[in-house]
Structure formats: C-alpha cells, structure tokens
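>>> Sequence plus the predicted model coming up.
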Amino acid sequence: MTNPVPSAQDEVVEITSELIRIDTSNYGDGSGPGERAAGERVMEWLAEVGVQGTYIESAERRGNVVARIEGADASLPPLLVHGHLDVVPAQASDWRVHPFSGEVVDDYVWGRGAVDMKDMNAMMLAVLRQMAREGRRPRRDIVFAWLADEEAGGEYGAKYLTRNHRDLFEGVEYAISEVGGYSFEVDPSLRLYLIETAQKGLAWMRLTAEGQAGHGSMINKDNPVTELAAALARLGDHDWPVRLTPTVRRFLEEVADALGLEFDPENPEPVLDKLGPLVRFVGATLRHTANPTRLDAGYKVNVIPGHAHAEVDGRFLPGFEDEFFAQVDELLGPKVRREFVHHDIALETSFDGPLVESMIAALKAEDPSARAVPYCLSAGTDNKSFAPLGIRGFGFVPLRLPPELDFAALFHGVDERVPIDALRFGVRVLDRLLTAY
C-alpha cells in the first residue's frame, strides 16, 4: 500500500517550522548568517516535486530563489508572489518558546518569522508543491520569489534582482506579498480582511550637529550635543496633522459601515477606538511619523565633543513626501544636517481590478463571513522595489485569526507565533487564488 500524497494543508505547518529553525537573522550590517541555508532548502523543496528554481546570491550568503511556473494561457500577464527569507533578530531570554525552535505549542507555530514572513514562504511552497504533484497548471504564469534582505531595505534581495535580473519578472503586472489578507472580527457573522493597497514611505535619517569642542567645565554656547538634543525634542514632540489618504479614508469608511457608525473625516477617533489592538497598524497611517531611535556623542565626560549624531525613523504618507521633509527641516533647524541611512518611496494603488476580485472571491469561498477592505501599511515591503518595474503590489497573506489574538504585536515582537488553523486556511485561499486568477 502506497503512502498518500501529502496535501498543502498537511505540509504547511512542517515547512513553516523548518524555515523558522533556519536562523536568517538580519542585523543590517552584514554580520548575520544570511539567507543561503534557507534558500538552498527552498531549492530542495522545489526539486523534490520537479520544479526548477533559480538560486542567486547577491553577496556571500545572501540567497534568493525565483521559480516561474508556466500557466495555461500565455497571453495573460504573469503574477508575482514573493516573500522574504530574512527575519529581524530575537533574544531567546525574552521568549516563552525559543525563537528559532519552530515548536508547535497550543495549536500555534512559534518562532521568529512565524508571521513575518516564513508563514507565507511556507504557504507558497506548500501550494506550489501540491500543484506540481497533481499536475495542475495555473491560468497564467506565476513567478514565485523567496528573497533576501527585506528587513534592511532589500539591497541584497528585491532591489538587487530588479537591477540585475529584471528578465525574471518580464511581463509581470501584479504582485502579492506580506502584511495583508488577515482578518479582524467585527462579530461572529462578519470578518473584515485587510488587504494592503498602500504603504508609507521610508526615511531613515542620520542627523549631525557640529560645534566647538572644549573643556566640559567651561561655558560653551556652541555645544553640538545641546543643539542636537533640542532638535530631536522638537522633532519627537511634533504633532503631525491628520492626512486621510484615499486608502485610509476608504478603510475607515468601511469599518464604520461594518460597525454601524457614522464616519466623520474631521474626527476619525470613534472608529479608531473600535479597532482594539489593530489600531497599532492603522493609527500610524493617519499622519507622518518621525521617531528618534539612536544617539551618539562624545568620548569623555569632561570633554564637549565637536559633533553629535542621532538617527531617526521617519515614515511619510503617500502623496505628502515633500510636505514631510519640509517640516522635518524646519524642526531640525539650520545647524543640524540630515542624510539618509535609507530612503524609499511611498505606494498607493486603488482597490480594484481582476486580482482584487479574485482575492475577494477566494476569501469568501473559504469564509462566507469575509468582507475585504483596503488599508495602508505604516511600514513597507518589497513591493516598493517592484513598483519601478510597473508592478502593482498588494499585501495578501490570507489568515483567519482568532479574535483574541493581538496580531499587530507579533511583528518584530516577542513570542511571535501563527495559528495552525490560520496557516491551513491561508493555503486553501492561496490555492484558490493562484488557480483561478
């Protein structure tokens, strides 16, 4: 008697756990283990079912994998489905379950990357492997990509590939990736699934103030530490005005309608108050943010240094980049110089088109209580890197979540975990989408 062929739902938990056990921590300075081991394992999973992948290292240990699956209709533009293999670091002493164990505890898969985003990497593999075993072809070509370095801006991943291997994405019109497609339960009869159609731009800035070095015992009116500290206080305390972009406005309108509330664009707080922990994702999309995160000055307590440095994590709304930087410069003042550690664009696309219709249909087929709504992500994804190629990106990792789970807190947080039922749900939705679209 032959063993039954495993289904995607059978495999997705095991693949997620194994990917988590491969430490791909990205420290942002090249000192981490890189993505090579994870990329090589992805190549093995593909080869086991006869799928040919392309493994590309952009630098030592920085591995990327791309596989193109031929569809039934060559006239249709291909779809790109991409995920990143790297994760942010984790300190084991802070966790209830070791962050690189991939253990299954209380019907969750635990570990760094469980939601950001080795869950989606596993779902992609599980669905692709099942399609290959069953000899099924999608309607159109599907380009699967498992990428390096997203957590540090994608220079060794998506950006490298779009600069040096653009042909891999020839003809692609749409893309799906992380931080969207998850549920927010209004009540047992209605779940909103947030599909990311916009994301804030990124401005990681290094600030420098220069002044007169001297003895710490003397009066010094040109102290760069004082100058920089005052500028940071102005920036950190600034009350950025609310700017409702089209995506954010529509999201709030949809939520208000679902909750039976009146929506007042001049006072969105009553709607935000009903979002619970989800407000962590949504609240920061109503305005720009600029958070000081690092300080560095001096080398001895009795020496006033000649310069002081700080770093700021700035995020600006789509369509308001010039406004953001003009205000930052005004707050910093003429004596503080800024330069970019990393700068990337904001994105916004409309919530329409055949891919959106297919995503909605796939969700409703698995959850009749589903209502899909667009939303803006306060952070960013590799969709930024593919946008210059004319690829319209969406965040869609379908997960039906238990209402008590504080999902937003899991991203880059301790005790990151994903429900097993949500993984299996995601596999079913993703299979439907990739088969029908």
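Now that the structure is in, tell me what you want to look at. Quick caveat, the model's predicted, so the values are computed rather than measured.
>>> C-alpha only now, for contacts and for neighbours.
Fine.
>>> Assign a three-state SS to the spatially most central residue of the chain, would you?
For the chain, the residue nearest the mean C-alpha position is Thr381 (4.3 Å; Cα atoms, centre = their mean). Look at Thr381: counting by DSSP: H, G, I helix; E, B strand; the rest coil, its state is coil.
>>> same thing with Leu401?
coil.
>>> pretty sure the residue nearest to the centre of the chain is in contact with Gly180, am I right?
No. Thr381 is beyond contact range of Gly180, at 10.8 Å (criterion: Cα atoms under 8 Å).
>>> separation between the residue lying closest to Val255 once chain neighbours are set aside and Leu244?
Excluding the flanking residues, the one nearest Val255 by Cα to Cα, 6 or more residues apart in numbering is Val271, at 7.1 Å. Val271 sits 13 Å away from Leu244, going by Cα to Cα, to the nearest Å.
>>> Please, where are all the helices along the protein?
8-21, 36-48, 118-134, 158-164, 224-237, 246-259, 269-272, 279-283, 321-332, 354-366, 383-386, 420-436 (DSSP state H).
>>> and of those, who's closest to Lys300?
helix 224-237 (13.0 Å; Cα to Cα).
>>> hmm, who's touching that closest one?
Residues from elsewhere that reach helix 224-237 (Cα atoms under 8 Å, 6 or more residues apart in numbering): 207-212, 290-292, 297, 305-310, 328, 331-333, 335-336.
>>> take the one below as the second:
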Amino acid sequence: MDPVRITSELIRINSDNPPGITTDVIEYIAGILDSLGIATDCIENAPGHCNLITREQGHPLLLCGHVDVVPALDEGWHHPPYSGTIDEEFVWGRGSTDMKGGCASILSAVSNLVEEGVEPGVSLAFVCDEEVGGPHGIHHLLAKELILPSDCIIAEPTPAIAPCIGQKGLCRFSVEFTGTPGHSSLYPCVGVSAVMEAFNFIHFIKELHNRDYPVEPSMAGIISHSERILSDIFQTKGLRSVLTRIMYNPGIISGGEKANIVAQKCHIEVDLRLPWGCDAYQLLDEIRCQAPNANITPSSVWNPSLTPPHSDIVSRITHEINQLHNVASQPIVQWAASDARALRKKGFRVVEYGPGDIRTLHAVNERVAHDDLRDASEIYREVIRSYQS
C-alpha cells in the first residue's frame, strides 16, 4: 500500500478537533487492517470519539498515531485544506504533517510486511484527541490498560534524520479576574479594573521567559544538537531559548463590559512550555501566589519527559535511519508536546519519528513529501522486523 494515497484519503475524511468526531476516519483505518487480516477493536469513550487498537496487544513494540486534526480555514491555501491534493512532490492538506501522514506510513509498513508473508508482531493504536490533550484517547486507553507498557514509536512529524526522545513540560491554565466596576471617568482613582489586573499578570508571565534554567551536563549535548536541528528547520539563529527557557503564550483574552465601565470581569487562557529543570507544579503554585484574588484553573500540567538516549528503541530506530539515509543519526528533544508524555509516565519507552514538513504544523499549506512518507514507512517496517529477530 502506498502511503501517499492513504494520506490523501485520510485528509479527505474530516476529523477536526473540535468537535473531534473520528468515527469515519477510524472506520477507514479499520477497513485497511481488516483487509490485511489484522483484528481490531474500536474503543469509544464518548459518542463519536473513536480510537482503534489491534486486538492483540502486549507485543514488545507499539506504533501509535492520532487521527484528529486542528481546524483549517480555506483562506491562504494553495489547495483546499481538505482536498488531499497530490502533486509531483507533496500531499497537501490539513493533517498531512500532523499527523495523518504518519498514520499512513504505519499502515503502509504493516501492509508491506503482510505482503512479504511476514506476521507483523506489533501492537497498533490510533487515538482520537491528541490535539486537545487526549482525555478520550490515550488517557482512556492507559486508564483501562487497553495498551500495555512497551517500546513505542509515535509517528509525529520529526526531522528525517533525528528522532525525538523528549518533550518540554506544559502548564496550561485559565485565569478569571474580578474587578470593582465604576465610572470610567474616575479610574484609576476609583474602581479596580479586571482588564488591568490581567495586563499586570501577563507582564509577570512575560518575565518568566527571562529565567535561566541551567542545562544539566547529561542534557548539554542533546540540547545543543536539538538547537542546531531547530535552527536548520526554521532557518533562524538563536533558538536555544526555545529549549532552555519558559516559552509563553497568552492565547485568549476577553473582558470588560463597556468602554465607559471599569471592567468587572476579564478572562485569559495561557500556555507555558517548560524546560528541563523547571517543575510544573511548583511553577503553578507561584503563579497562584502572583494572582491571589483571581480564579486560576489548570487544564494540563506536565513536567518535561525523556526516554533515555541509550534505550533499545532509540538504538533500533537510529540504526534504521542511518541505514536508509547514510548518516550518523542523533536523537533530539522537542519544544512541543504530544501523547508521549502520558505514555512515558506509564512506563512506555517512547520515541517520536514520522514524516512531515514541521514548518507547516497547524499552519496554512500544510503538506508532506512523498519521499518522506515512503522513507518513514520503510523505517517503521525495518524496526518492526528487528523486534522479531
């Protein structure tokens, strides 16, 4: 099976999250696996939020991917975002890189083994809601022990010669500020503005970025290598801070009732990405102290995670990358987050490796190269084969 065609067909099945309805895309994947003689189970923790796992679990290797995608508007795209257009070089569309292309490469690898007459002794999991934190997807499968600790490859997009073995931490929360309303003509002498309280809080969040979290000697080499890879991808120098400092984004702010009323309410939602050495829970306590009169509600709190660089799964995948690309592959750590953090917490040894153009993640003109899809499929196939020898 050609991963290029599978990617295109997956893109044409809308699985935007929100709303996160994945029934159709999971049925498509189940159909492919059924045609290969591989039994699967659909796991639905909430209506329409469907996951797919192979019925036979407990193999030494798990391949995992998410089938939900972030929404896309038509504006600015070379090709409609849900067209799955195939040209001479790329497959275009929402999810091509993140990460229907990776799912397609998994399916292609398994199919190729079956066509060779090889029993693919690997567990598979396709989950429904990685883009919103995984409550009905990876967390549900782990809570019910429907997937079991093992070596694991998540087919998230990575550089072709650099598998990812760690992710920064995450602290995502909302804050509700309450002020004392009054007539705008008297402010700031009379009244307390919830908008200005939020403004002062955002200034504090901005200052968190200036904190220095020294890199431990054991992480120094991998951080430096990851910085070089990151700089190459985005063609931008000086990106070390992305890996070693708190990155911050006050992504949503809304507040106030009228221009001539001192604002009584203001709501903000903040996303912080935390470097190694920063404890997410201690930071959240400090944030609460900074805004003692506000209502702070965390939605996702995770410390940075790492699979040891000398783990068996890391050695196996870097060996296959070296063989295919004729390079000396070295793993990296990543600035973003994924289901890997939840899997590592439950004892899985996780590597992320997959096809895609990382520059187009969650962006217009998302695309994946044909060669990247086929190369990833070949590497997955050989890693699967290595666990059977």
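That came in fine, so what should we check first? In this text the structure is predicted, and so the values were computed from the model without any measurement.
>>> Drop the TM-score for these two in here.
Remark: TM-score between the superposed chains equals 0.90 [TM-score structural alignment, normalised by the length of the second structure]; 382 aligned residues with a Cα RMSD of 2.5 Å.
>>> sorry, back to before: could the helices of the first structure go into a markdown table alongside mean neighbour count and distance to Phe396 of the first structure?
Compiled in a markdown table, the helices of the first structure are given as follows (neighbours: other Cα atoms under 10 Å; distance: least, Cα to Cα, whole Å):
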| stretch | mean neighbour count | distance to Phe396 of the first structure |
| --- | --- | --- |
| helix 8-21 | 22 | 17 |
| helix 36-48 | 19 | 21 |
| helix 118-134 | 24 | 9 |
| helix 158-164 | 19 | 18 |
| helix 224-237 | 19 | 33 |
| helix 246-259 | 18 | 16 |
| helix 269-272 | 16 | 22 |
| helix 279-283 | 17 | 15 |
| helix 321-332 | 15 | 25 |
| helix 354-366 | 18 | 8 |
| helix 383-386 | 23 | 11 |
| helix 420-436 | 22 | 9 |
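>>> Distance to Phe411 of the first structure added to the ones you listed, as a markdown table?
Formatted as a markdown table, these follow (distance: least, Cα to Cα, whole Å):
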| stretch | distance to Phe411 of the first structure |
| --- | --- |
| helix 8-21 | 14 |
| helix 36-48 | 20 |
| helix 118-134 | 12 |
| helix 158-164 | 21 |
| helix 224-237 | 23 |
| helix 246-259 | 21 |
| helix 269-272 | 20 |
| helix 279-283 | 10 |
| helix 321-332 | 25 |
| helix 354-366 | 23 |
| helix 383-386 | 18 |
| helix 420-436 | 16 |
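>>> how about those, which one is nearest Glu150 of the first structure?
Here helix 158-164 is closest among these (Cα to Cα), at 7.5 Å.
>>> List the contacts of Gly169 of the second structure.
With contacts taken as Cα under 8 Å, 6+ apart, Gly169 of the second structure has the following neighbours: Arg273, Leu274, Pro275, Trp276, Ala280, Val301, Trp302, Asn303, Pro304, Ser305, Ala337.
>>> residues in contact with the aligned residue in the second structure for Trp204 of the first structure?
Matched by TM-score structural alignment, Trp204 of the first structure corresponds to Arg172 in the second structure. Arg172 of the second structure makes contacts with Glu269, Val270, Asp271, Leu272, Pro298, Ser299, Ser300, Val301, as judged by Cα under 8 Å, 6+ apart.
>>> Asn326 of the second structure versus the closest residue in space to Arg172 of the second structure that isn't next to it in sequence, what's the distance?
The shortest distance from Arg172 of the second structure to any non-neighbouring residue, by Cα to Cα, 6+ apart, is to Asp271 (4.5 Å). Distance of Asp271 of the second structure to Asn326 of the second structure, given as Cα to Cα: 39 Å.
>>> Give me the more crowded residue out of these two.
Using other Cα atoms under 10 Å as the criterion, Asp271 of the second structure and Asn326 rank with Asp271 on top: 18 against 11.
>>> Would you mind finding the match for Ala308 of the first structure in the second structure?
Counting by TM-score structural alignment, the partner of Ala308 of the first structure is Cys266.
>>> how close does the residue nearest to Val255 of the first structure get to Arg191 of the first structure?
Applying Cα to Cα to Val271 of the first structure and Arg191 of the first structure gives a distance of 16 Å.
>>> again with Val225 of the first structure
In this view, Val225 of the first structure and Arg191 of the first structure are 51 Å apart by Cα to Cα.
>>> can you check Leu272 of the first structure too?
With distances taken as Cα to Cα, Leu272 of the first structure is found 17 Å from Arg191 of the first structure.
>>> ditto for Leu161 of the first structure
Taking Cα to Cα as the criterion, Leu161 of the first structure is separated from Arg191 of the first structure by 37 Å.
>>> Repeat that for Gly180 of the first structure.
14 Å.
>>> Ok, Ala209 of the first structure next?
Computed as Cα to Cα, the Ala209 of the first structure to Arg191 of the first structure distance reads 50 Å.
>>> In terms of neighbours, single out the busier of these two.
For Ala209 of the first structure versus Arg191, neighbours defined as other Cα under 10 Å are more numerous around Ala209 (25 against 22).
>>> quick one, what contacts the more buried one?
Counted by Cα under 8 Å, 6+ apart, Ala209 of the first structure has contacts Pro224, Val225, Glu227, Leu228, His307, Ala308, His309, Lys335, Val336, Arg337.
>>> The same query, at a cut-off of 10 Å, please.
Ala209 of the first structure sits next to 222-229, 231, 297, 306-310, 332, 334-338 when contact means Cα atoms under 10 Å, 6 or more residues apart in numbering.
>>> again, but for Leu107 of the second structure
Contacts of Leu107 of the second structure by Cα under 10 Å, 6+ apart are 1-3, 6, 29, 32-33, 36, 63, 101, 124, 377, 380-381.
>>> which of those residues sit farthest apart?
Largest separation among these by Cα to Cα: Leu36 and Gly101, giving 19.5 Å.
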